[in-house]
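Trainee: how would this look folded up:
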Amino acid sequence: MKLIVGALAVALLAGCSSPSDLMASAPSITVSSAKTPKAIALCVFPAWQEHNSNASMSETASGYRLVNGFAQQTDDVLDISSAKTGSVAKLYQRVAWSQIGRGDLRESLQKCK
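Mentor: Coordinates of the predicted model:
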């Protein structure tokens, strides 16, 4: 019984990921824009909130970051940073190939660039 409980605990922890875990891999999409990071973040954020009411937006040293997920599982991170001629937005997704129900996040980035 202890073995089953231990295996279940390991399986659950393996599914956890933080924004920094996602950002350690290559982004799913990188978009350049002439807009400021704040303008892109404010444009994209309503779609993220519609997808998940727990989505959050925070200011970083170089721009803005949007995070989407449930409990201790981060599914999507949009990191928007200042560039010489505007900004660069990088979308990181936990399962980038699985866009079921998450296509609006990519579309919102394309519309707001």
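Trainee: okay, CA-based contacts and neighbour counts for the rest of this
Mentor: Will do.
Trainee: Residues contacting stretch 43-56, please?
Mentor: Contact with stretch 43-56 is made by 57, 66-70, 101-102, 104-105, 108-109, 112, as judged by CA atoms under 8 Å, 6 or more residues apart in numbering.
Trainee: Kindly give a single ChimeraX line that selects the buried subset of those residues.
Mentor: ChimeraX command restricting the contacts of stretch 43-56 to the buried ones, with burial defined by 16 or more other CA atoms under 10 Å:
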select :57,66,67,68,69,102,104,105,108,109
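Trainee: would you list every one of the helices in the chain?
Mentor: 2-14, 19-23, 37-51, 103-112 (DSSP state H).
Trainee: One more, please, to line up against the first structure:
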Amino acid sequence: MKLFIGAMALVALAGCSTPSDLLRGAPELSATTKKSPKAYALCVYPSWQDYRSSSVMSETTDGYRIVAGSEMNGQTDDVLDIKRSSSGSSVKLYQRMAWQQLGRGDLKESFNSCL
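Mentor: Below is the predicted model:
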């Protein structure tokens, strides 16, 4: 019984994620674009709002970041990190459960179409 409770606690903790947690891992997609970080962020943001109306776009010191999370459990599910580069922008998409793409197709589509 103790083993079962310990395993359940570990599973519960493993499910928690913040934007920082996702950014420590490998990105699901990465690319470069000649667009400025602001132009790229404004292009993809409507798709993120359609995916999750609570998506937040914020300016960072070197670009923009868009974050989408689950309202039910307070976890971060998706982060798009857009950084200024010498030729435009470097963009990276991080996803908590990358294998689960139900409802996320528009995020990847906008990622590519806005390049």
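Trainee: Overlay the chains and give the TM-score.
Mentor: Put the two chains on top of each other and the TM-score (TM-score structural alignment, normalised by the length of structure 1) is 0.89; 113 aligned residues with a CA RMSD of 1.9 Å.
Trainee: counterpart of S90 of structure 2 in structure 1?
Mentor: If you follow S90 of structure 2 across to structure 1 using TM-score structural alignment, you land on V88.
Trainee: which residue is nearest the centroid of structure 1?
Mentor: The centroid of structure 1 falls nearest to V77 when counting by CA atoms, centre = their mean (1.4 Å).
Trainee: What is the equivalent residue in structure 2 for it?
Mentor: Counting by TM-score structural alignment, the partner of V77 of structure 1 is V79.
Trainee: That match against I66, yeah?
Mentor: Yes - shown here, V79 of structure 2 and I66 form a contact pair, counting by CA atoms under 8 Å, at 5.7 Å.
Trainee: residue contacts, the closest residue to A89 of structure 1 other than its chain neighbours?
Mentor: Leaving aside its sequence neighbours, A89 of structure 1 sits nearest to I80 (CA to CA, 6 or more residues apart in numbering; 4.2 Å). Residues near I80 of structure 1 by CA under 8 Å, 6+ apart: P37, I40, A41, S62, G63, Y64, R65, S87, V88, A89, K90.
Trainee: hmm, back to that, ok, now which ones touch the nearest residue to the match of S90 of structure 2 once chain neighbours are set aside?
Mentor: Computed as CA to CA, 6+ apart, the closest residue to V88 of structure 1 that is not its neighbour in sequence is S32, at 4.5 Å. S32 of structure 1 makes contact with G86, S87, V88, A89, K113, according to CA under 8 Å, 6+ apart.
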